[in-house]
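Peer 1: Sequence first, predicted coordinates after that:
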Amino acid sequence: MKLAYLAPEIPALSATFVYNEILALSELGHEIIPFSVHKPIMPATDKHLDALRSKVNYLYATPKKHVFFSHLNLLSKKPIHYLKAFTECVGDMFKVNILSRDALGLFYRFFYAAKLAQQLKDNAIQHLHVHFAHVPTDIAMYASMMSGISFSVTAHANDIFERGLLLDKKVERSSFFATISDFNRQYIQQTYQVDPNKLEIIRCGVDSRVFTRKSSTTVSSPVRIGLVGRLVEKKGIDTLISALAILKSQYSDFIVEIAGSGPLQEELQQQVKRLELNDKVVFLGPLPHDQVVKFVRALDLFVLPCKRDKQGDMDGIPVVLMEAMMVGTAVISSRISGIPELVIDEKTGKLIEPGNSEQLAAAMLELIKGEALRGALISHAEKKVQQEFAQDINAKRLETLFAESIGNQ
């Protein structure tokens, strides 16, 4: 198949699952043309991405006069398709309040959709797949109408819980609408009253050839605790730091490494200083994805105590949890969103209530001291990821859905 992929940023350090999915489908023999709304603010720099990076089309970097000519071209060659897209866009603008910023945003994205539609036609694309149900899906659904080429979506977290503009329409217009967890699927169905037959679950997968199991589960001295993630509220890193102060009073032989950057870095560093944990916590900054496997394999505990932020956003199922589980590092996370579908408490990891630092400290201590429990959790965790969250399994599921979408056009 000849497919196009669209995401907010390709290849981005914060969305490795997008380019890994593209690479997995390419390995299955399909040709993928990647489109990105923006140039990545924090690009993934792995050398094996050079070929992909050279093929990416950045929509918002296209000169506006070129986009305008795409509109003229589509209007002259596919007037019915073009006018349908324009009519739907105007209708959508009225639905969200024609005088609102949302309406203006929709029209702006309709403008760039013409460039995408033109590229889809010029490249003989059979189907367009989109990651994230907000801005890129706005562009994709209008480009699909203009070009007559089907599109589908994978929704994740923020794009559902906080930025679900016209989500019911997006489900209706797509050939299928996937999301990464059963939690998300139920939330979409109940909140937006959409056709459940349109909804699919496609996990963000992990490449088991890269994230291979380490040989030993014995803890280090000092015990190495860590995480990889953006330094934002929903990751719950403040909960971890508070838990470390409690843990230190009961067990002091540990070191914590936090890999990532973000707006809360200074605030979190101040929290570490205030709780007198400077000798225990190290902020490593952003970590290239090709170094993540080495980092998570070296840890004894991977701790990501996710929570809902003040805007209502929360993680879906963080891929880095799967990566840690795949290499044989014990994980602790929170009972929130789709995480319990991956981290099953007392079976594939430990779960705490979001924001509960006392529970987190107790869970860390239990896994540090409980060698038998830690070994059992690691073994079950690896099997869980291999069976349900492996990249090749989910790429083949997408392959089937894409073929059906193309056949139904």
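Peer 2: The structure has been received and is ready for your questions. All figures in this text were calculated on a predicted structure; none of them were measured in a lab.

Peer 1: C-alpha from now on. contacts and neighbour counts both.
Peer 2: Will do.

Peer 1: Does residue 5 touch residue 32 like I think?
Peer 2: Yes. Between residue 5 and residue 32 there is a contact under C-alpha atoms under 8 Å: 6.9 Å.

Peer 1: what's the neighbour count on residue 76?
Peer 2: Counted with other C-alpha atoms under 10 Å, residues neighbouring residue 76 total 11.

Peer 1: now it: how far from residue 69?
Peer 2: Between residue 76 and residue 69 the computed distance is 11 Å (C-alpha to C-alpha, to the nearest Å).

Peer 1: Neighbour count: residue 5 and residue 32, which is higher?
Peer 2: Comparing residue 5 with residue 32 by other C-alpha under 10 Å, the one with more neighbours is residue 5, at 24 against 20.

Peer 1: For the residue of the chain positioned farthest from its centre, pull up the helix or strand it's in.
Peer 2: Distance from the C-alpha centroid of the chain, by C-alpha atoms, centre = their mean, peaks at residue 76 (38.3 Å). Taking DSSP states H and E as the criterion, residue 76 maps to helix 64-77.

Peer 1: Just say helix, strand or coil for residue 219.
Peer 2: coil (DSSP: H, G, I helix; E, B strand; the rest coil).

Peer 1: so what's residue 287 up against?
Peer 2: Counting by C-alpha atoms under 8 Å, 6 or more residues apart in numbering, residue 287 makes contact with 228, 259, 260.

Peer 1: Could you measure from residue 33 over to residue 179?
Peer 2: 22 Å.

Peer 1: Could you check which of those two has the larger neighbour count?
Peer 2: Remark: of residue 33 and residue 179, residue 179 carries more neighbours, 25 against 20, as counted by other C-alpha under 10 Å.

Peer 1: Show me the contact partners of the helix holding residue 76.
Peer 2: 82, 83, 111, 112, 114, 115, 118, 146.

Peer 1: Surely residue 278 touches residue 268?
Peer 2: No. Using C-alpha under 8 Å, residue 278 is not in contact with residue 268, being 11.3 Å away.

Peer 1: Give me the distance from stretch 55-74 to the chain's centre.
Peer 2: Centre-to-centre, stretch 55-74 and its host chain are 27 Å apart (C-alpha atoms, centre = their mean, to the nearest Å).

Peer 1: measure that stretch end to end?
Peer 2: Termini of stretch 55-74 sit 24 Å apart (C-alpha to C-alpha).

Peer 1: just stretch 228-236 next, same as before
Peer 2: 12 Å.

Peer 1: try it against this one:
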Amino acid sequence: ERAGIGHLAHDGGGGRVRLLSVGRLVEKKGYDDLLPALAALPESLHWDLTHVGGGPLAGKLKEQAASLGLGARIAWRGPLAQEEILALYRQSDLFVLASRIARSGDRDGLPNVLMEAQSQGLACLATAVAAIPELIEDGVSGTLVPPGDPARLAGALAALIADPDQRARLGRAGQARVRGEFDMNRGIDTLDSLFRAGGANTLAGSL
């Protein structure tokens, strides 16, 4: 039944697949794209989402979730200590981050939450924006979709929720990549160059 540290081999048809997203509730994180993508998932799929993080759009996004009928499926946890977030990475089945470029031009560099999730063997679904494709190779060490495209995001979510073997494979590959090429001992120069390429929103600013 287990696919990793605490990652369950559920396919969404019986056991519930546990989705996780960690990030501030701001425009560049694309949560207003993620919510309609979740609402578009087939009713036959069983899943829930835990969100970690605060931000100025919290009220608006919770209202959007309720209007889409997602209120019972989403746990808004707010800001948590790093130890609690680490436990959630280990207990979840799929990490999702729908980053995009905000209208102001604000964007993520290389979100550290993706590296944290991968380090725990958690399969990641993200958008191909900024430096994220430098970390995640689509179909190899994670899944990438275009930013700002809820329909494509929904399709990728449905496929991964229904395929625990694929989640396990992507989780293992992502873990190997982040612990190898991107680890802080051997890859600090690589990480620094990626952060700079992606702009100023790096470790501290990308939650």
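Peer 2: Done, it's in. Small disclaimer: the values here were computed from a predicted structure and weren't measured.

Peer 1: Just give me which of the contacts of residue 287 of structure 1 are shared by structure 2.
Peer 2: By both residues aligned by TM-score structural alignment, their matches' C-alpha atoms under 8 Å, these still in contact after alignment to structure 2 are 259, 260.

Peer 1: so what's residue 368 of structure 1 closest to, chain neighbours aside?
Peer 2: residue 219 (7.1 Å; C-alpha to C-alpha, 6 or more residues apart in numbering).

Peer 1: is it true that the one you found touches residue 300?
Peer 2: Yes. With contacts counted by C-alpha under 8 Å, residue 219 of structure 1 reaches residue 300, the gap being 5.6 Å.

Peer 1: so the biggest helix by length in structure 1 matches what in structure 2?
Peer 2: For structure 1, the longest helix by residue count, based on DSSP state H, is helix 101-122. Using TM-score structural alignment, none of the residues of structure 2 align to helix 101-122 of structure 1.

Peer 1: Next, format the contacts of residue 287 of structure 1 as CSV and append secondary structure and distance to residue 290 of structure 1.
Peer 2: Below are these laid out as CSV (DSSP: H, G, I helix; E, B strand; the rest coil; distance: C-alpha to C-alpha, whole Å):
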residue, secondary structure, distance to residue 290 of structure 1
228, strand, 13
259, strand, 13
260, strand, 14
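
Peer 1: so which of the contacts of residue 287 of structure 1 is the most crowded?
Peer 2: Going by other C-alpha under 10 Å, residue 228 tops these with 26 neighbours.

Peer 1: which one in structure 2 is aligned with that residue?
Peer 2: So, by TM-score structural alignment, residue 228 of structure 1 is matched to residue 22.

Peer 1: Show the contacting residues for that match.
Peer 2: With C-alpha under 8 Å, 6+ apart, residue 22 of structure 2 has these contacts: 51, 52, 53, 97, 113, 207.

Peer 1: Looking for the alignment partner of the third one in structure 1.
Peer 2: Spelled out, that is residue 53 of structure 2. By TM-score structural alignment, residue 53 of structure 2 lines up with residue 260.

Peer 1: The closest residue in space to its match that isn't next to it in sequence: what's it in contact with?
Peer 2: Closest residue to residue 260 of structure 1 apart from its sequence neighbours, by C-alpha to C-alpha, 6+ apart: residue 286 at 4.0 Å. For residue 286 of structure 1, the contact set (C-alpha under 8 Å, 6+ apart) comprises 259, 260, 261.

Peer 1: And for residue 147 of structure 2?
Peer 2: 98, 99, 100, 127, 128, 129.

Peer 1: Over in structure 1, tell me which residue corresponds to the fourth one.
Peer 2: What it means is residue 127 of structure 2. That one, residue 127 of structure 2, aligns with residue 334 by TM-score structural alignment.

Peer 1: count of neighbours near that match?
Peer 2: Residues near residue 334 of structure 1, counting by other C-alpha under 10 Å: 25.

Peer 1: was I right about it contacting residue 307?
Peer 2: Yes. If you go by C-alpha under 8 Å, residue 334 of structure 1 and residue 307 touch, sitting 7.2 Å apart.

Peer 1: The residue nearest in space to the middle of structure 2: what secondary structure?
Peer 2: Nearest to the geometric centre of structure 2 sits residue 96, at 2.3 Å (C-alpha atoms, centre = their mean). Secondary structure assignment for residue 96 of structure 2 (three-state DSSP): strand.

Peer 1: Distance-wise, check it relative to residue 46 of structure 2.
Peer 2: Distance from residue 96 of structure 2 to residue 46 of structure 2, by C-alpha to C-alpha: 16 Å.

Peer 1: Near residue 104 of structure 2, how many other residues are there?
Peer 2: What residue 104 of structure 2 shows, counting by other C-alpha under 10 Å, is a neighbour count of 8.

Peer 1: That one matches what in structure 1?
Peer 2: Looks like residue 104 of structure 2 aligns to residue 311 there (TM-score structural alignment).

Peer 1: again with residue 5 of structure 2
Peer 2: By TM-score structural alignment, residue 5 of structure 2 lines up with residue 214.

Peer 1: Let me see the contact set for its match.
Peer 2: Taking C-alpha under 8 Å, 6+ apart, we find residue 214 of structure 1 in contact with 297, 327, 328.

Peer 1: Now flag whichever of the residues you listed is closest to residue 170 of structure 1.
Peer 2: Top of the list for closeness to residue 170 of structure 1, among these and by C-alpha to C-alpha, is residue 327 at 36.9 Å.

Peer 1: where's the closest one relative to residue 388 of structure 1, distance?
Peer 2: Taken as C-alpha to C-alpha, the span from residue 327 of structure 1 to residue 388 of structure 1 is 15 Å.

Peer 1: These two: which is more packed in?
Peer 2: Ranked by neighbour count (other C-alpha under 10 Å), residue 327 of structure 1 and residue 388 place residue 327 first, with 23 against 16.
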